[in-house]
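>>> Provide a 3D model corresponding to the input given below.
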Amino acid sequence: MAKIVGYFIGSLFVALLLLAPIGGMIYFMHDSLSALENVVKDQAIVEKCISKRSSTGKVNARGVPVAMTDTGVKVEGSIGQPKFLFQCKDMIGSSVPVLIHQSDKARHRINTYWQMWFLPTIFSIFSLIWYPALYKGYQKKKNKKKNL
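A predicted model of the protein is given here:
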């Protein structure tokens, strides 16, 4: 019985390794592309930086920009700004493009590369490297077995 459970857990782990990059890419790409539906483009001024927390109180992201449009619409970023490039506090007072959703304020987005397209790009690049490498390794293993 323990052997069966071990094989099952191992199979799940392998399936996760195989499907995680494409799953992440699809999730983040869908999130970014769906944010473009039913939106009005506007400009906003970054007012402050916040830390996003989970329901347990653990900090998920630090340095998340919060912007306010001239009409008073508040737009929060989705991920924290990287400290090694530029900090969120450096953005305070600067104008950023935002996408204001017509009916759902939870779908408002700051329309910068970092906030909209960074995660889909990372997962896409990883997938473009990961899957050909897996295929090449599989072919190499298959040819090695054939030669024996």
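>>> C-alpha from now on. contacts and neighbour counts both.
Fine.
>>> does the residue nearest to the spatial centre of the chain count as helix, strand or coil?
Centroid check for the chain by Cα atoms, centre = their mean gives L119 as the closest residue, at 3.4 Å. Classification of L119 using DSSP: H, G, I helix; E, B strand; the rest coil returns helix.
>>> right, and the helix or strand after the longest helix that the chain contains?
When the chain is parsed with DSSP state H, its longest helix is helix 2-34. Using DSSP states H and E, the helix or strand that follows helix 2-34 in sequence is strand 39-53.
>>> buried ones in whichever helix or strand comes after that following strand?
Under the assignment DSSP H and E, the closest C-terminal helix or strand after strand 39-53 is strand 59-69. By 16 or more other Cα atoms under 10 Å, the buried positions in strand 59-69 come out as R62, G63, V64, P65, V66, A67, M68, T69.
>>> contacting residues for the fourth one?
Neighbour list for P65: V46, E47, K48, C49, I50, E76, G77, G80, Q81, C88, M91 [criterion: Cα atoms under 8 Å, 6 or more residues apart in numbering].
>>> Next, the second sequence, to be compared with the first:
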Amino acid sequence: MIAKVLGYSIGALFIVILLAPIPLSIWFIVDRISLLTSATPARAIIEECYRHRRSGTNAKVSWGPVAVTVEGLKVKGDFKWSKKKWCESTIGDEVTVLLHPTDKNKHRIHTFFQFWFLPLVMTLICIVFYPLSYRAKKRKDAEKKAVEESKE
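Predicted structure coming up:
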């Protein structure tokens, strides 16, 4: 009985992980569209990199850019690099930042990697990976059925 419950739990967790990119890509797209329609663009320069450390036993450090507008407003990038030198290579770049009118946590750096990369990856997973996986499963089932029929 416990093995059955454990098996169903592991299966359910696997399905949730497998299907997670669908709501993530929808959330990313809605977030980006709402920000593009409501935010005010401003010019900024990437002046430094901030250090981000994930907590836990397997703590890893990643680095993200910080853009500073003419008014002195700092906007942290969402996409972080695993190597500091990759982040430092963007220092001095002039970028556009999108400033949300009411929530400063929604300010975004408007570059490809900071704004479009993660939504694009999640959407491509949904559009490419899932149909290919489905076709591979159908092909495997057809081959299995053909082998079973040839044995009879």
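>>> Let me see the TM-score of these two.
Superposed pair, TM-score by TM-score structural alignment, normalised by the length of the first structure: 0.81. Supporting alignment: 146 aligned residues with a Cα RMSD of 2.7 Å.
>>> follow-up on the earlier one: now the buried residues of strand 59-69 of the first structure as a markdown table including distance to S95 of the first structure?
Below are the buried residues of strand 59-69 of the first structure laid out as a markdown table (distance: Cα to Cα, whole Å):
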| residue | distance to S95 of the first structure |
| --- | --- |
| R62 | 20 |
| G63 | 17 |
| V64 | 15 |
| P65 | 12 |
| V66 | 11 |
| A67 | 9 |
| M68 | 10 |
| T69 | 9 |
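>>> ok, so of these, who is nearest V96 of the first structure?
A67 (7.9 Å; Cα to Cα).
>>> List the residues that contact S55 of the first structure.
With Cα under 8 Å, 6+ apart, S55 of the first structure has no contacts at all.
>>> any idea how far N143 of the first structure is from it?
51 Å (Cα to Cα, to the nearest Å).
>>> can you check A2 of the first structure too?
Taking Cα to Cα, one finds A2 of the first structure at 33 Å from N143 of the first structure.
>>> quick one: which of these two has more around it?
Comparing A2 of the first structure with N143 by other Cα atoms under 10 Å, the one with more neighbours is N143, at 11 against 7.
>>> what helix or strand does that one sit in?
Per DSSP H and E: helix 118-147 holds N143 of the first structure.
>>> Which strands or helices does that helix pack on?
helix 2-34 (3 or more Cα pairs under 8 Å, 6 or more residues apart in numbering; DSSP states H and E).
>>> Using neighbour counts, pick out the buried residues of the helix it packs on.
Under the neighbour-count rule (16+ other Cα under 10 Å), helix 2-34 of the first structure has P21, I22, G24, M25, F28, M29, S32 buried.
>>> same thing with stretch 73-82 of the second structure?
Quick answer for stretch 73-82 of the second structure (16+ other Cα under 10 Å): K74, V75, K76, G77, D78, F79, K80, W81.
>>> what does that stretch rub up against?
Outside stretch 73-82 of the second structure, the residues that reach it (Cα under 8 Å, 6+ apart) are 50, 61-68, 87, 97, 107-109, 113-115, 118.
>>> let's see 6 Å
S62, W63, G64, P65, V66, A67, V68, I109, Q114 (Cα atoms under 6 Å, 6 or more residues apart in numbering).
>>> my guess is the fifth one contacts E48, does it?
I take that to be V66 of the second structure. Yes: look at V66 of the second structure against E48 with Cα atoms under 6 Å: they come within range, at 5.4 Å.
>>> sec struct for the alignment partner in the first structure of L99 of the second structure, please.
Residue correspondence to the first structure (TM-score structural alignment): L99 of the second structure is matched to I100. Secondary structure, three-state DSSP: I100 of the first structure is strand.
>>> Many thanks, have a good one.
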